[in-house]
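Asker: Kindly return the folded structure for what I paste below:
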Amino acid sequence: MSNDPQTPASDSVADAVRGNWVDTLAPAWSRPYLRLSRADRPIGTWLLLLPCWWGALLAAASGTGFDGKTVWICVGCAIGAFLMRGAGCTWNDITDRDFDAQVARTRSRPIPSGQVTVKGALIWMVIQSLLAFGILLTFNLNAIVLGIASLAIVCIYPFAKRFTWWPQVFLGLAFNWGALLAWTAEAGTLGWSAVILYLAGITWTLFYDTIYAHQDTEDDALIGVKSTARLFGEDTARWLSWFLVATVTLAGAAVMLALVAEASVLALTLGLGGAWALGWHLLWQLRQLKPENPEVCLRLFRSNRDAGLIFALFLAAAVAA
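Answerer: So this is what the prediction gives:
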């Protein structure tokens, strides 16, 4: 993705970052598959990874402490997020290939543009999934079970836009599952703090993906694809303000429940400060929003990497406190 979408040259993808490493450094034979995985647009990997880091760091701050296991969970989740985001995007493009061919922003993707066959895409999806499963097997049994359970949501998500105006909820369920998994990998069992953190991630996803969906509202209306952007229309800013409040409230509640009994006052203050700082970033996005301007929507969507990192950094500081 880029702040300024441009018409791609030859086989590159329309909304990829200009001069990205896939187009400039990757071997020619691998480029269509890396594009299928969105390796040329890393924001999705960040948005899948950050809830994992939230979960692992909040669990560490709640009493398990930061050690080699925590480091591996954070690193393993980073590798797994890259692989599973790639597998999920591949599955999404397989199921959406007919829709993508009708939308200006997506018709240059590998399948509708003819760079990759459906059979080739399926094989590539399986390879990525198996590699990610190998990472998952290094975690404890409860985390492994949670990881396997997430596949049901991943499979359903691409079809959500066909039957509900709220496909962003399904995206939130899938993209924030890592908060549950990483907490469990760190703490050993699932806790209520992780569940509340998961809900915070879902409302955050509703916030940023509604902004993202405003890029395609005209094309989506023509082909009958549903989204919260189309549902909210001119009321988008009001809805986003509610998602903002819900995200901060839920994130703060997760921190309170996890840290109030065991952690120091400084750790609790830092954790709550992270939730508050996340909220301020979302407020900045809301004030900058121009739903009718695709370039602004894309820029604000991509800024959510920084929003999520802010919260993660505060949680890391809480672990050290």
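
Asker: hey, let's count contacts and neighbours off CA atoms from now on
Answerer: Fine.

Asker: Where is the longest helix in this protein?
Answerer: helix 68-95 (DSSP state H).

Asker: what residues are up against Pro112?
Answerer: Arg97, Asp98, Asp100, Ala101 (CA atoms under 8 Å, 6 or more residues apart in numbering).

Asker: hmm, back to that, what helices or strands is the longest helix of the chain leaning on?
Answerer: helix 31-36, helix 43-59, helix 118-136, helix 141-163, helix 177-187 (3 or more CA pairs under 8 Å, 6 or more residues apart in numbering; DSSP states H and E).

Asker: If you compare the directions of it and helix 177-187, what angle comes out?
Answerer: Relative orientation of helix 68-95 versus helix 177-187 (axes from the mean of the first three to the mean of the last three CA atoms, to 10 degrees): 160 degrees.

Asker: Where do the helices of the stretch 151-300 of the chain begin and end?
Answerer: Ranges of helices within the stretch 151-300 of the chain are 167-175, 177-187, 192-213, 217-223, 228-232, 236-259, 265-288, 294-302, based on DSSP state H, counting those that start in this stretch.

Asker: which secondary structure element contains Arg38?
Answerer: Here Arg38, judged by DSSP states H and E, is contained in no helix and no strand.

Asker: I'd assumed Met84 was in contact with it.
Answerer: No. The pair Arg38 / Met84 is not scored as a contact, 11.1 Å apart, by CA atoms under 8 Å.

Asker: what's the most buried one of the helices of the stretch 151-300 of the chain?
Answerer: helix 177-187 (a mean of 28; mean count of other CA atoms under 10 Å).

Asker: and that helix, what does it pack onto?
Answerer: With contacts taken as 3+ CA pairs under 8 Å, 6+ apart, helix 177-187 sits against helix 43-59, helix 68-95, helix 141-163, helix 192-213.

Asker: Try it again at 7 Å.
Answerer: helix 43-59, helix 141-163, helix 192-213 (3 or more CA pairs under 7 Å, 6 or more residues apart in numbering; DSSP states H and E).

Asker: As a markdown table, those helices with distance to Pro27 would be great.
Answerer: Listed next are the helices and strands packed on helix 177-187 as a markdown table, based on distance: least, CA to CA, whole Å:
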| stretch | distance to Pro27 |
| --- | --- |
| helix 43-59 | 21 |
| helix 141-163 | 29 |
| helix 192-213 | 30 |
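
Asker: to compare against the first, here's another:
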Amino acid sequence: MAQASKLMASSHSGVHFISGLNHQRRPSLADLPKSSLKPVKSNSKISPYTVLENSSATFRRCSVVKHIKFLGRGCSNLPIRDPHFSASAKSLERGEGGQPVPSSWIEAIFPEQARPYAYLVRLDKPAGTFLFAWPCMWSLAFTANAGTLPDLKMLAFFFLVSFMSRNIACNINDYFDKDFDSQVERTKGRPLASGAIAGFQALLFLAIQLLLGYGVLFAVNKLSRLLWVSSLPWIFTYPLMKRITYWPQAYLGLTISWGAAYSWAAVKGSLDPTIVFPLVLAFFFWTLGFDTIYAHQDKEDDVKVGIKSTALLFGDSTKLWISGFAAASIASLALTGFNANIGWPFYGLLAAASGHLAWQIWDVDLSNPADCSRKFVSNIWFGAIVFGAILCGRLFS
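Answerer: I've put the predicted structure just below:
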């Protein structure tokens, strides 16, 4: 090392070819006549004649330097480091071996400081937004007159409202559950559980979302706005239900299905109980089914940390229970269509939607968390089939 230091100090350029095997002094650029220096073709923007003024910075950046390659090529033969994950990557849910599973589009689009908030509201997992939106979409489809389609602007508007409502729900859920999430393998990498963001930051972000959500709803009538606000206590207290009852999925069903009420009120200015309430009931039973499947992903960890769910309550009888919920959901949808005087195509497509639920229940492997996740996400298509059924029924009324 002393020999190497002398070599470094002997040249005003400060750059030499250093070999770990040969410590003999090699001539520096200062020892050579200028006439003997010939330009060397290089793609580097650094001239081979000039001194790298930032050579010390290069040494600082490289923890172990075996040699510095001449002709302005920079560092080579450096040891390969393990991938470096930013603070936002700590918010990712964990894959096999406990390593963060990156979500490339969030990493590519959002600045590093914003990424934990994107993961907090599950922007990388849009299935939840669709499940929040379907009761609104179904209800708006029923508001259409015979032979017409619903207002497309209203559909887009309430999809935005559903997106914001779901974000608020994820935010408050993770705030209350951060200590539990840190003990569950699937969720221990979430932003609050992993410490990527602090509790105060999450609450401040929540307050901003609430103000934006209420502000957006000034575009609709007062009844719709009040009905949306009335759903917030359910959203805020849902995470606490996991601690006191084995039926938190029922509470979630009431929370999400209320979208059918405030979206209907935005168009009609009042509620028609013969249509809205059976529709709310249909979504309530559907939620009981798909969220029970979802809860089977974490049942082993839930037992350890003391969280309750219908997955634990039903156990080996789960498929029998969710079959009953599916039948009740389809029956409630059929009653809604009958009360709304909808056309015959609705019932044909409703039968197809029933087949989708039957496939889910028959095929799901409740002991396989990955399969439970896939079946949960597939409910997006059940919602789409029912939405298409209502649209076709209205067009052919």
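
Asker: Got a TM-score for the pair?
Answerer: With the length set by TM-score structural alignment, normalised by the length of the first structure, the two chains reach a TM-score of 0.90; 304 aligned residues with a CA RMSD of 1.9 Å.

Asker: about what we covered before: can you say which of the helices and strands packed on helix 68-95 of the first structure is nearest to Gln288 of the first structure?
Answerer: The closest of these to Gln288 of the first structure is helix 43-59. By CA to CA, the value is 19.2 Å.

Asker: mind checking how far the closest one is from the chain centre?
Answerer: 8 Å (CA atoms, centre = their mean, to the nearest Å).

Asker: cool, stretch 194-212 of the first structure as well?
Answerer: Averaging C-alpha positions (CA atoms, centre = their mean) puts stretch 194-212 of the first structure 9 Å from its chain's average.

Asker: against the second structure, where does that stretch fall?
Answerer: Stretch 194-212 of the first structure corresponds to residues 276-294 in the second structure, going by TM-score structural alignment.

Asker: show me where the stretch 1-150 of the second structure has strands.
Answerer: With DSSP state E, counting those that start in this stretch as the definition, the stretch 1-150 of the second structure shows strands at residue ranges 67-69, 74-76.

Asker: can you name the residues of the first structure that the last one overlays?
Answerer: When strand 74-76 of the second structure is aligned against the first structure using TM-score structural alignment, it corresponds to no residues at all.

Asker: by contact count, what packs against that strand?
Answerer: Under the contact criterion of 3+ CA pairs under 7 Å, 6+ apart, strand 74-76 of the second structure touches strand 67-69.

Asker: Tell me which residue of the second structure matches up with Asn92 of the first structure.
Answerer: When the second structure is aligned by TM-score structural alignment, Asn92 of the first structure is paired with Asn173.

Asker: can I assume that match is in contact with Leu240?
Answerer: No. Assessed by CA atoms under 7 Å, Asn173 of the second structure is found out of contact with Leu240, at 8.7 Å.

Asker: show me the contacts for Ile322 of the second structure.
Answerer: Counting by CA atoms under 7 Å, 6 or more residues apart in numbering, Ile322 of the second structure makes contact with Gly289.

Asker: corresponding residue for Leu222 of the first structure in the second structure?
Answerer: So Leu222 of the first structure corresponds to Lys304, using TM-score structural alignment.

Asker: mind listing what its match touches?
Answerer: No contacts exist for Lys304 of the second structure under CA under 7 Å, 6+ apart.

Asker: Now which residue in the second structure aligns to Arg305 of the first structure?
Answerer: Arg305 of the first structure maps onto Ile380 in the second structure, with residues paired by TM-score structural alignment.

Asker: oh, I was asking about Trp166 of the first structure
Answerer: Per TM-score structural alignment, Trp166 of the first structure is aligned with Trp247.

Asker: List the residues that contact that match.
Answerer: Ser309, Thr310.

Asker: If we use 8 Å, what do you get?
Answerer: Taking CA under 8 Å, 6+ apart as the criterion, Trp247 of the second structure is in contact with Met241, Lys308, Ser309, Thr310.

Asker: could I get the residues you listed as a markdown table with distance to Leu227 of the second structure?
Answerer: Output for those, formatted as a markdown table (distance: CA to CA, whole Å):
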| residue | distance to Leu227 of the second structure |
| --- | --- |
| Met241 | 22 |
| Lys308 | 29 |
| Ser309 | 27 |
| Thr310 | 28 |
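
Asker: Among the residues you listed, which one has the most neighbours?
Answerer: Highest neighbour count within the contacts of Trp247 of the second structure: Ser309, with 26 neighbours (other CA atoms under 10 Å).

Asker: just to revisit the earlier point, which members of the contacts of Pro112 of the first structure are classed as buried?
Answerer: Among the contacts of Pro112 of the first structure, those scoring as buried are Arg97, Asp100, Ala101 (criterion: 16 or more other CA atoms under 10 Å).

Asker: Mind telling me what the last one corresponds to in the second structure?
Answerer: The reference is to Ala101 of the first structure. Matched to the second structure by TM-score structural alignment, Ala101 of the first structure sits across from Ser182.

Asker: Isn't its match up against Gly189?
Answerer: Yes. The criterion here is CA under 8 Å, and Ser182 of the second structure meets it with Gly189 at 7.2 Å.

Asker: sorry, back to before: need the next SSE after the longest helix of the first structure, C-terminal direction.
Answerer: helix 97-100.

Asker: And that next one against the second structure, how far off on average?
Answerer: Compared with the second structure after fitting, helix 97-100 of the first structure deviates on average by 0.8 Å (mean CA distance after the TM-score superposition for the first structure).

Asker: for that helix, packing partners?
Answerer: Against helix 97-100 of the first structure (3+ CA pairs under 8 Å, 6+ apart) you get no helix or strand.
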